[in-house]
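Engineer: sequence plus predicted model, see below.
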Amino acid sequence: MIRSVLSLTPKVGASQDLVQFFEDREIPQRALATPGCLGVEVQTLLPDGGEVLVTALWTSASSYRAWLESAGRLEDGALMRPLLAGGGEVVAAARLYDIGQRAARPD
């Protein structure tokens, strides 16, 4: 399994606007519709929201690449730039981590 980690720095005071952008554009739901996406989380740094972290769990790096190439993903990046500190550049691909070991509580 692969975890993608995307760190975004919102403009001061815009962290909730950035989270709302993900909700309005249904980005997590669209990612979940990509074969191989197992889960998505959009998180804000406590206490001030100075960073928005988007993580997702994928079955493989190729499933993440399919998401990168999906319809609307480039448009999402362009539309989110005004919410990012420094005007934002192109929203890059996330860093990918291979999950070597995992522990979870049984349901």
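Structural biologist: Cool, the structure landed.
Engineer: switch to C-alpha atoms for all contacts and neighbour counts from now on
Structural biologist: Fine.
Engineer: state which helix of this structure is the longest.
Structural biologist: For the chain, the longest helix by residue count, based on DSSP state H, is helix 15-24.
Engineer: what helix or strand does the residue most central in space within the chain sit in?
Structural biologist: Nearest residue to the geometric centre of the chain (C-alpha atoms, centre = their mean): residue 54, 3.3 Å. If you go by DSSP states H and E, residue 54 is part of strand 52-58.
Engineer: angle of the helix or strand that that strand is followed by against strand 52-58?
Structural biologist: Later in the chain than strand 52-58, the nearest helix or strand by DSSP H and E is helix 61-68. In terms of direction (axes from the mean of the first three to the mean of the last three C-alpha atoms, to 10 degrees), helix 61-68 departs from strand 52-58 by 130 degrees.
Engineer: included below, for side-by-side comparison, is a second structure:
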Amino acid sequence: MIRSILSLYPAPERVADVLEVYRDADILQFSLDQSRAVASEISVAVDGSGEIVVTALWPDPAAYQEWLDHPRRRNERLVAILAGVEVGSARLFEVDHSVSA
């Protein structure tokens, strides 16, 4: 299992706009429906910095690459909000083990 972690660094006053696009366009659900992703979530730093992380679980690196190559992955509204904003490259991590309640 692979976890992708994408970091976004919008200005703190733009965080709500980014989250609104993710909700309105149902980006997380779209990624699950259109790929082999197992789970996905978006989180906001509690320190007020504006940092956002988008994480997802994938069965393997190839599944994540298929999502990157998906022709409808790009959201123009999100691109406009993040124009000029630092967007980190997604990093992939191999999940060693996990537990849940």
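Structural biologist: Here it is on my side, so go on. Because the structure is a prediction, the values reported are computed rather than measured.
Engineer: picking up where we left off before, relative to the second structure, what is the average displacement of the longest helix of the first structure?
Structural biologist: Aligned to the second structure and superposed, helix 15-24 of the first structure gives a mean residue distance of 1.0 Å (mean C-alpha distance after the TM-score superposition for the first structure).
Engineer: buried residues in that helix, which are they?
Structural biologist: For helix 15-24 of the first structure, a neighbour-count test (16 or more other C-alpha atoms under 10 Å) marks 15, 18, 19, 21, 22 as buried.
Engineer: with these in mind, which one is nearest to residue 58 of the first structure?
Structural biologist: residue 22 (18.6 Å; C-alpha to C-alpha).
Engineer: report the contact partners of the aligned partner of residue 103 of the first structure in the second structure.
Structural biologist: Aligned counterpart of residue 103 of the first structure in the second structure: residue 98 (TM-score structural alignment). By C-alpha atoms under 8 Å, 6 or more residues apart in numbering, the contact set of residue 98 of the second structure is empty.
Engineer: could you measure from residue 98 of the second structure over to residue 37 of the second structure?
Structural biologist: To residue 37 of the second structure, residue 98 of the second structure is 17 Å away according to C-alpha to C-alpha, to the nearest Å.
Engineer: element containing residue 40 of the first structure?
Structural biologist: Here residue 40 of the first structure, judged by DSSP H and E, is contained in strand 37-44.
Engineer: what residues does that strand touch?
Structural biologist: Residues from elsewhere that reach strand 37-44 of the first structure, judged by C-alpha under 8 Å, 6+ apart: 15, 19, 22, 28, 31-32, 50-59, 63-64.
Engineer: try it again at 10 Å.
Structural biologist: Where contact means C-alpha atoms under 10 Å, 6 or more residues apart in numbering, the residues beyond strand 37-44 of the first structure that reach it are 1-9, 15-16, 18-19, 22-23, 27-32, 49-60, 63-64, 66-67.
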